[in-house]
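> Model the following, please.
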Amino acid sequence: MKFGIPLGGVHPGLWRDLTVRAEELGYESVWLPEHLVLPAEMSGSPHHGDSHPPIPSQTPMYDAIAYLSYLAGQTSTIRMGTYVYNIGLRHPFVSARAATTLDIVSNGRFDFGIGASWLREEWDASGLDFSTRGARVDEALEVCRALWTQPTVEHHGRFFDFDAVAFEPKPVQAGGPPIHVGGDGLPALRRVARFGSGWIPMNHTLDQIPGSVQKLSELWTEHGRSGKPEVTTSAAADSPEDIQRAADAGIDRMIVMPWRRTREALDGIARFADDILTPTRTG
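Have a look, this model is predicted:
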């Protein structure tokens, strides 16, 4: 089992110290949430059953890939992930270039978590059609993958149209940074099978994970993929038994937040490492 830290769960002023300390303690990764812009009036939620956004519009937002590039320069082994990046809101030239830069400066430590987005008002503010976001994300991923792997790329699609371009340098990780697709429905699972290295379920309970993993495995095979997709999500992690249940359900990486307030975070990750992380790895 791999263990990641959600940087969005603490004040940005602690991101550097928390990342450096997490690396020292043996955590595998840190993950940063992302929005391009937060409209003053927002509705909906990424969490099923919630009618209000989980964050206020005044929440400080940073360019996630730029900030992770800074954190990569402060560390040497811990991986950097987006949880998740709204790739459909950008031209794929922008996303591919930013992701490549982080992959290079981190020496191949970037995990590219992406999503189709839930915030309609953010798409409206960007002048894009929220109802076509899934198709736009798929085409953006197709272009990014081509830019990362081919000497020249020409593309004539529904949303993006360009003659042959060159794209250098290529990412450190062969084929580009691993893409982890956030989402819960069949379109997200299909996106994983077509483009992804992993899946980030956002609303699944632990009991629901195995059934969706089975469906994902079927889609993965249908697309002629080898190996298996990696599953990353948050779940109860209060004991080694919790970790075993998560592993049995098919989870490969747990995003854990063993604190309630920013001032408790450094002590919290140290305590979790002593109580859970180290015993799990040595047991």
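> going forward, measure contacts and count neighbours with C-alpha atoms only.
Fine.
> in this structure, which residue is closest to the centre?
The geometric centre of the chain, computed from its C-alpha atoms, lies nearest to Gly113 (CA atoms, centre = their mean), at 2.3 Å.
> if I've got this straight, that one is in a strand?
Yes: the secondary structure assignment for Gly113 places it in a strand, going by DSSP: H, G, I helix; E, B strand; the rest coil.
> Next, the contact list for it, please.
In this structure, Gly113 makes contact with Gly81, Thr82, Tyr83, Val84, Tyr85, Ile179, His180, Val181, Gly182, Ile200, judged by CA atoms under 8 Å, 6 or more residues apart in numbering.
> what helices or strands is the helix or strand hosting the first one leaning on?
Element membership of Gly81, judged by DSSP states H and E, is strand 79-82. Based on contacts counted as 3 or more CA pairs under 8 Å, 6 or more residues apart in numbering; DSSP states H and E, the elements that strand 79-82 packs against are strand 29-32, helix 64-73, strand 110-114.
> The structure of the following sequence is requested for comparison with the preceding one:
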Amino acid sequence: MRVGLHALGISDGASPEVIRAVATAAERHGFARLWCGEHVVLVDSPDSRYPYSADGRIAVPADADWLDPLLTLSFAAAVTSTIELATGVLLLPEHNPIIVAKQAATLDVLSSGRFSLGVGVGWSAEEFEALGVPFTGRGRRTDEYIDVMRTLWADDPASFTGEFTRFDSIRVNPKPLRRGRLPMLAGGNSSTALRRAVSHADGWYGFNLPVVDVAEHVATLAEQCALHGRSFAELTIAVALSDGVPEDLPKLEATGVTEVVVVGAPPPIPDEAAAWTENLARTWIVSDL
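Take a look at the predicted model:
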């Protein structure tokens, strides 16, 4: 079972010294992948409900530092050499897909093919309003933007005509290193997110999910594979748990989960952050140490 670490870019995990310490320690001690999430905008008292907690509130304070995930992972790529990197998740409908396609391919090239792009639709209407992007229709926008980026990565020149995006015979380079295709994961715990993981992406990133709910979500993914003519075995299935312990790993692997992502906040002192990362590895990756 692969074990990833989601700990970079927020609050104490936003300083370059701590990012370096956590990234290098994670690579040294056997974590498979570094994950980094996104919010461009937070507000003090949102009306929007956060979907990944029981009380509907995000745990990160609105005034906390929250780094851009692509830039953060570029820094992490520069101080590591083998550990994989992923956004978990980038809020795709808030962005111009042509720019994201270029940025993601650039990170893939700079990391020697270690990057996967995890995307989500977003939940904060206040964030969308601040960015001038319609909140309604963000799911359709996400699906189309994935198709746009796939087209840009595969074709040169590339053309596309959709509901939100149109271009004709343009060139956007570099291309991702893996034959012009960048692995993409759809984030979110809803049935629509699970559908998107199969219909448009290469897998799924479930976040803050109770262990007891994982098997049902994975079964839905299998059903979607049958509906869309895809092989379940080709999916990446990554899950960040709300209540998991290392003893759950064999059971999760048996359901089809390919990666468990440990979520945590490192301490602000680099040496302590490195030791914190090593302790997590000793807890979660016992067989590899």
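> picking that back up, alignment lookup: the residue nearest to the centre of structure 1 to structure 2.
Taking TM-score structural alignment as the alignment basis, one finds that Gly113 of structure 1 is matched in structure 2 by Gly118.
> excluding its backbone neighbours, what's nearest that match?
On the basis of CA to CA, 6 or more residues apart in numbering, the spatially nearest residue to Gly118 of structure 2 that is not a chain neighbour turns out to be Leu185, at 4.4 Å.
> Need the counterpart of that neighbour in structure 1.
Taking TM-score structural alignment as the criterion, the aligned counterpart of Leu185 of structure 2 in structure 1 is His180.
> Which helix or strand lies directly C-terminal to the helix or strand its match falls within?
Here His180 of structure 1 is covered by strand 179-182, with elements defined by DSSP H and E. Taking DSSP H and E as the definition, the helix or strand that follows strand 179-182 of structure 1 towards the C-terminus is helix 186-195.
> Mind reading off the mean deviation between that following helix and structure 2?
Following the fit onto structure 2, the mean deviation recorded for helix 186-195 of structure 1 is 1.2 Å by mean CA distance after the TM-score superposition for structure 1.
> Structure 2: matching residues for the helix or strand just after that helix?
Toward the C-terminus, helix 186-195 of structure 1 is succeeded by strand 198-200 as the next helix or strand (DSSP H and E). Mapped onto structure 2 with TM-score structural alignment as the criterion, strand 198-200 of structure 1 occupies residues 203-205.
> Please list the outside residues in contact with the matching stretch.
When contacts are taken as CA under 8 Å, 6+ apart, the neighbours of stretch 203-205 of structure 2 outside the stretch itself are 88, 118, 184-188, 194, 197-198, 235-240.
> of those, closest to Val148 of structure 2?
Proximity of the contacts of stretch 203-205 of structure 2 to Val148 of structure 2 was ranked by CA to CA; the top entry is Met184 with 12.9 Å.
> dump the residue contacts of that closest one.
The neighbourhood of Met184 of structure 2, defined by CA under 8 Å, 6+ apart, consists of Ser116, Leu117, Gly118, Val119, Ala201, Asp202, Gly203.
> can I get these in TSV with distance to Ile285 of structure 2?
TSV is the format used below for the contacts of Met184 of structure 2 (distance: CA to CA, whole Å):
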residue	distance to Ile285 of structure 2
Ser116	22
Leu117	24
Gly118	23
Val119	27
Ala201	28
Asp202	25
Gly203	23
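> conserved subset of those in structure 1?
For those, the aligned pairs still in contact in structure 1 (both residues aligned by TM-score structural alignment, their matches' CA atoms under 8 Å) are Ser116, Leu117, Gly118, Val119, Ala201, Asp202, Gly203.
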